[in-house]
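Asks: my questions concern the predicted model and sequence given below.
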Amino acid sequence: MVIWPTLTLIGFLVLTALVIAMGTRSTARYEAEQRAAAARPSRARSAAPEAATATALL
């Protein structure tokens, strides 16, 4: 009977394609978030010296 090996192969190929599609989408979203974070200025760096100065005066 050739049907079970054929169904197994088709199932494997479908699941492999699903994993690849999910990984591609997830990677694209991660890279877009990284680019967006790099594009906006960091406010934490500019606020840190002011906080250090304020605590030094106490």
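Replies: Arrived safely, thanks for sending.

Asks: rest of the way, CA atoms for contacts and neighbours
Replies: Noted.

Asks: so which bits of the helix or strand hosting Ala52 are buried?
Replies: Per DSSP states H and E, Ala52 falls inside helix 43-57. When neighbours are counted by 16 or more other CA atoms under 10 Å, no buried residue of helix 43-57 is found.

Asks: how far is it from where the chain is centred?
Replies: 31 Å (CA atoms, centre = their mean, to the nearest Å).

Asks: now do stretch 35-43
Replies: 16 Å.

Asks: okay, pairing it with this:
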Amino acid sequence: MMLWPAVTLIGFLVLTALVIAMGTRSTARYEAERAEVASGPRHAAEPVGATATA
């Protein structure tokens, strides 16, 4: 008798957790892209391992 309300509640909680996880990931990616645009791409001045010769 209480099976379907329990299944409904568990399904709702699982879907809510999925939406929160997807939103968190999307927001983190958006903020990282926006920070890169604001500060410019992060490139090293010299390639790793490069040495200056005189």
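Replies: Good, I have the coordinates. Note that the structure is predicted; figures quoted are calculated from it, not measured.

Asks: picking up where we left off before, show me what the helix holding Ala52 of structure 1 is packed up against.
Replies: Contact partners of helix 43-57 of structure 1 among helices and strands, from 3 or more CA pairs under 8 Å, 6 or more residues apart in numbering; DSSP states H and E: none.

Asks: report the separation between Gly23 of structure 2 and Ala17 of structure 2.
Replies: Relative to Ala17 of structure 2, Gly23 of structure 2 is positioned 10 Å away (CA to CA, to the nearest Å).

Asks: try Ser26 of structure 2
Replies: 14 Å.

Asks: quick one: what's aligned to Leu3 of structure 2 in structure 1?
Replies: Aligned by TM-score structural alignment, Leu3 of structure 2 pairs with Thr8 of structure 1.

Asks: its match: what secondary structure?
Replies: Under DSSP: H, G, I helix; E, B strand; the rest coil, Thr8 of structure 1 falls in the helix class.

Asks: number of residues surrounding it?
Replies: 11 (other CA atoms under 10 Å).

Asks: before we move on, what about Ile10 of structure 2?
Replies: If you count neighbours by other CA under 10 Å, Ile10 of structure 2 ends up with 12.

Asks: before we move on, what about Val7 of structure 2?
Replies: Val7 of structure 2: 11 neighbours (other CA under 10 Å).

Asks: so it is in which element?
Replies: Assigned by DSSP H and E, Val7 of structure 2 falls in helix 3-39.
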